[in-house]
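1. Below are the sequence and a predicted model; questions follow.
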Amino acid sequence: MSTSSHLAHNYHPLPVELATGEGAWVRDSDGREYLDLLAGYSALNFGHRHPALIAAAHAQLDRITLTSRAFSHDLLEPFADRLARLLGPLLDQRAETLVLPMNTGAEAVETAIKATRKWGYDVKGLAPDTATIVVASDNFHGRTTTIVSFSTDPEARDGFGPHTPGFRVVPYGDAAALAAAIDDTTVAVLLEPIQGEAGVVIPPAGYLPAVRELCTARDVLLVADEIQSGLGRTGTTLACELVGVRPDLVLLGKALGGGVVPVSAVVGRGDVLGVLTAGTHGSTFGGNPLACAVGLAVIELLETGEHQRRAAVLGAHLRTRLTAMVDEGLLVARRSAGLWAGVDVDPGRGTGRQVSERLLERRVLVKDTHGQTVRIAPPLTIEQEHLDWGVDQLTDVLR
């Protein structure tokens, strides 16, 4: 690896330089093989270089890659139609389901903020510049200036003011606090059904249903950020399905691009997304032909339900193994949903970073968060024997 760099230091990566990848395995520049148990923070739900996704990208590269939205192309409507058909039954269906394609997760969040505010003014009749959105503490929705304005993580927020107004932060998992924060200016509640960056934090069982009930009663939009949790990760297409909740809007990213290209989307009620008209919002690359080709291939993988079922089965196995580690005293706690887990390390056994570095030496890739937590999010295509081998390495490191 190079000892000097002209790269801005906005990340603190583990000391490995990856060169190739296939499925759940990657190789570094020296040819050493590693098991990837992070999967690009769920961007690689289908593994590295999934054959169907790579084939779709290759085929589209020979046709056309970008038109801008000044023109249409032959995959834009099919992409929107297939995504709406996949997710529409899982969302509030009081209006036709629409899809607004963007590029990154943060752009999807920003798009939802704009759409819900404009809906508040155009439909609810709020006075100009008064709309508020309720969010949760310990959230992670991206790193733009607007989004970090309602972050409670000092590292993400401090030094980037003045911060954007219009957001009310309440404790995650506290439905009573959320109810108290809603008033006549509230247009939306923006939540992660499971908080990923916070360490795979799962709210109490009745929390999201209570939020849904509150939003319906107060004519407030429920916006579910499923950028990390969605598209099979939790053993369901959306994490909201786990508790039977149908959001008004759902935000997608990461896995929607299959680890090939950045693809994101806001999907939901047409009467909400319909307030955005020509000139009010856009993106040069949003919904480009290459993104739609890969996105369509991702949707096709999800339509069978195979990857969701696989995540549920392997996730149950992972949960059993991690629970045994808690019982043995190797871990302080574990939280999991589908093939996604956050484990808390006893400080006496090292920090999350130190555990991640020791696993790197054993050819297993994970990443720490918030000091003592390590996240585990393998590709949904991982073989059980390989998952077990990775957990064995974690067990040995902690022992």
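-> Received, thanks.

2. C-alpha only now, for contacts and for neighbours.
-> Will do.

3. all helices of the stretch 51-200 of the chain, in order?
-> For the stretch 51-200 of the chain, the helices defined by DSSP state H, counting those that start in this stretch occupy 51-61, 76-87, 105-119, 145-148, 154-157, 175-181.

4. mind checking how far Val26 is from Ala55?
-> Distance, Val26 to Ala55, using Cα to Cα, to the nearest Å: 19 Å.

5. re earlier: of all the helices of the stretch 51-200 of the chain, which lies closest to Gly257?
-> Proximity to Gly257 (Cα to Cα) singles out helix 51-61 among the helices of the stretch 51-200 of the chain, at 8.9 Å.

6. my guess is Ala106 contacts His141, does it?
-> Yes - with contact defined as Cα atoms under 8 Å, Ala106 counts as touching His141 (6.4 Å).

7. ok, the two, which is more surrounded?
-> His141 (26 against 22; other Cα atoms under 10 Å).

8. residues touching the more buried one, list them.
-> If you count contacts by Cα atoms under 8 Å, 6 or more residues apart in numbering, His141 has them with Gly105, Ala106, Val109, Ile147, Asp225.

9. Dump these to TSV, plus distance to Ala95.
-> Formatted as TSV, those follow (distance: Cα to Cα, whole Å):
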residue	distance to Ala95
Gly105	24
Ala106	25
Val109	21
Ile147	28
Asp225	20
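
10. just those residues now: which is nearest Arg85?
-> For those, the nearest to Arg85 is Asp225 (19.0 Å; Cα to Cα).

11. how deep is Val211 tucked in, by neighbour count?
-> 22.

12. Same check on Asp153?
-> 15.

13. pretty sure it contacts Gly142?
-> No - using Cα under 8 Å, Asp153 is not in contact with Gly142, being 11.7 Å away.

14. hang on, the earlier thing: spatially, which two of the contacts of His141 are the most separated?
-> Ile147 and Asp225 (12.6 Å).

15. Neighbour count: these two, which is higher?
-> More crowded of Ile147 and Asp225, by other Cα under 10 Å: Asp225, with 29 against 21.

16. wait, what's in contact with the more buried one?
-> By Cα under 8 Å, 6+ apart, the neighbours of Asp225 are Val109, His141, Leu190, Leu191, Glu192, Pro193, Val250, Leu251, Leu252.

17. let's bring in a second model and compare:
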Amino acid sequence: MSGGQERTTSQAEWLERYGASHIGVFGAPGLVISRGEGCWVWDVDGRRYLDLVSGIAVNALGHSHPELVAAISKQAGELVHVSNFFTTTAQVGAAERILALADAPAGSGVFFTNSGTESVEAAIKLSRRTGRSRIVALEGAFHGRSTGALALTHKAAYREPFEPLIPHVVHVPPGDVAALRAAVDERTAMVLLEPVQGEAGVLPLDGDYLRAAREVTREVGALLVLDEIQTGIGRTGAWFAHQHHGVVPDAMTLAKGLGGGVPIGALVTFGPETTALLAPGQHGSTFGGNPLACSAALTVLDTIESEGLVTRAGELGEHLVAAVAALEDPRLGPVRGLGLLRAIPLRGLASTDVVAAARRAGFIVNPVAPDAIRLAPPLVITAAELDGFVTALPSILDDATRSSS
């Protein structure tokens, strides 16, 4: 049978074929998705789900947004790849747009990658160009799974099977300014922080801590790099989460929502001194900055702005917080996070059971922690769609309770 033929139709059969053809790093997929529209997706059996995860904060415009579809189709018909011996109008335009939205000063720059992990790898190389090697990250941090980024990711179960990793990485408790000050000295090349720790359970760092990080890195001449891979591109109610707190980093990493589903990431440097650390020939990417991905990114940024989705993300996030609180359900804790990056804490229930029950009810959520579910819906979601989930939540919890007993 050729790869293009589809002799099977049921979800169970497709999942069996998946297991027989893939390296099992992801385990068994929960669904086989066939199509999407707006904030909804359908599986191959024809069942519909409200997508409240959006590919883990990737599908910023939802599924099949007409502007993004048109831009990708047009660019595919003109030019898909040229290599970085050359540039394209899409690449230049996307870089300029990112710098403008970041309020980056003159002399700032963008290096396009294909993923968040690659953006972090570029940041590691940037920091090494300071002549130092020590990197300070946070306990609970997640920065990727390549061998460089993995050293900065905190979870031991991710790191230990692949050690030894790059040396001189120190993890300190989030929010502890004294611990940060004790760890950062003249040996430190970079402090790397997520403004909201996503994989740790959607845990925001407060403004005082981020400002202290900015202060201590300046004191010793280290770089402050902010990992905005999950928090950037309007998700938290600002274009980039650090803008809530008036902190200007030396660099930031981007990916996820930037391409609206098309793979693209970026390392963004602030100011000429940081930009100049990477000289010609010191880094590269075959596919980074390709015109298809850059055209998608430019369209995502323009559409988010024209549809007012940044402000709306902040407003809908607060709407969700209030709606969940109004349930007064003792099985739920106060919603945490920023904008449309949220976690709902659970009391007495396992998140995996709640996720399974939500899927049975037609909702896709994520077990971000053993006792919390994550919501990172498309920025185009409506209040009515969020309310539909909140209204169903008590019955979802009832189902989870029955299933676990």
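-> It's in. Just so it is clear, the structure is predicted and the values come from calculations on it, not from any experiment.

18. Residue in the first structure paired with Thr382 of the second structure?
-> Aligning on TM-score structural alignment places Thr382 of the second structure opposite Glu383 in the first structure.

19. cool, and Asn59 of the second structure?
-> Under TM-score structural alignment, Asn59 of the second structure pairs with Leu44 in the first structure.

20. Could you report the neighbour count for that match?
-> Neighbours around Leu44 of the first structure, by other Cα under 10 Å: 27.

21. Kindly report the same for Pro379 of the first structure.
-> Neighbour number of Pro379 of the first structure under other Cα under 10 Å is 29.

22. That one touches Leu44, doesn't it?
-> Yes - using Cα under 8 Å, Pro379 of the first structure is in contact with Leu44, at 6.0 Å.

23. just the strands in the stretch 151-300 of the second structure please.
-> With DSSP state E, counting those that start in this stretch as the criterion, the stretch 151-300 of the second structure has strands at 169-172, 188-193, 196-197, 203-204, 223-227, 251-254, 265-269.

24. if I pick the counterpart of Ala291 of the first structure in the second structure, what's in contact with it?
-> For Ala291 of the first structure, the aligned residue in the second structure is Ala293 (criterion: TM-score structural alignment). Going by Cα under 8 Å, 6+ apart, Ala293 of the second structure touches Gly259, Val262, Pro263, Ile264.

25. Aligned to the first one, what sits in the first structure?
-> In the first structure, the residue matched to Gly259 of the second structure (TM-score structural alignment) is Gly257.

26. That match reaches Ala265, doesn't it?
-> No - counting by Cα under 8 Å, Gly257 of the first structure does not reach Ala265; the two are 10.3 Å apart.

27. residues near Phe85 of the second structure, how many?
-> Neighbours of Phe85 of the second structure (other Cα under 10 Å): 6.

28. Trace it over to the first structure, please.
-> Under TM-score structural alignment, Phe85 of the second structure pairs with Ala70 in the first structure.

29. tell me the centre residue of the second structure?
-> Gln230 (2.3 Å; Cα atoms, centre = their mean).

30. quick one: the equivalent of Arg181 of the second structure over in the first structure from Gln228 of the first structure, how far?
-> Mapped onto the first structure by TM-score structural alignment, Arg181 of the second structure lines up with Ala179. Distance of Ala179 of the first structure to Gln228 of the first structure, given as Cα to Cα: 26 Å.

31. Likewise for Ala278 of the first structure?
-> Taking Cα to Cα, one finds Ala278 of the first structure at 29 Å from Gln228 of the first structure.

32. Then Phe150 of the first structure?
-> The value you get for Phe150 of the first structure to Gln228 of the first structure, if Cα to Cα is used, is 19 Å.

33. got it, and Gly329 of the first structure?
-> From Gly329 of the first structure to Gln228 of the first structure the distance is 29 Å (Cα to Cα).

34. In three-state terms, label Arg35 of the second structure for me.
-> The three-state label for Arg35 of the second structure, taken from DSSP: H, G, I helix; E, B strand; the rest coil, comes out as strand.

35. Any figure for the gap between it and Val41 of the second structure?
-> 6 Å.

36. Show me the common contact partners of Ala106 and His141 of the first structure, please.
-> Ile147.

37. Map Gly230 of the first structure onto the second structure.
-> In the second structure, Gly230 of the first structure lands on Gly232 (TM-score structural alignment).

38. Confirm for me that that match is in contact with Phe240.
-> Yes - between Gly232 of the second structure and Phe240 there is a contact at 4.4 Å, judged by Cα under 8 Å.

39. re the thing from before, quick one: the match of Asn59 of the second structure and Ile382 touch, right?
-> No - under the criterion of Cα under 8 Å, Leu44 of the first structure is not in contact with Ile382, lying 11.2 Å apart.

40. Kindly check the end-to-end length of stretch 27-35 of the first structure for me.
-> 9 Å.

41. Likewise for stretch 84-97 of the first structure?
-> 6 Å.

42. List the contacts of it.
-> 98-99, 238, 241, 246-250, 267-271, 299, 303.

43. between these, which is closest to Arg49 of the first structure?
-> Comparing every one of those with Arg49 of the first structure (Cα to Cα), the shortest separation belongs to Ile299, at 15.9 Å.

44. list the contacts for the closest one?
-> By Cα under 8 Å, 6+ apart, the neighbours of Ile299 of the first structure are Arg82, Leu83, Leu86, Leu256.

45. From the residues you listed, list just the buried residues.
-> In the contacts of Ile299 of the first structure, burial by neighbour count holds for Arg82, Leu83, Leu256, counting by 16 or more other Cα atoms under 10 Å.

46. Measure how buried Thr3 of the first structure is and give me the count.
-> For Thr3 of the first structure, using other Cα under 10 Å, the count is 4.
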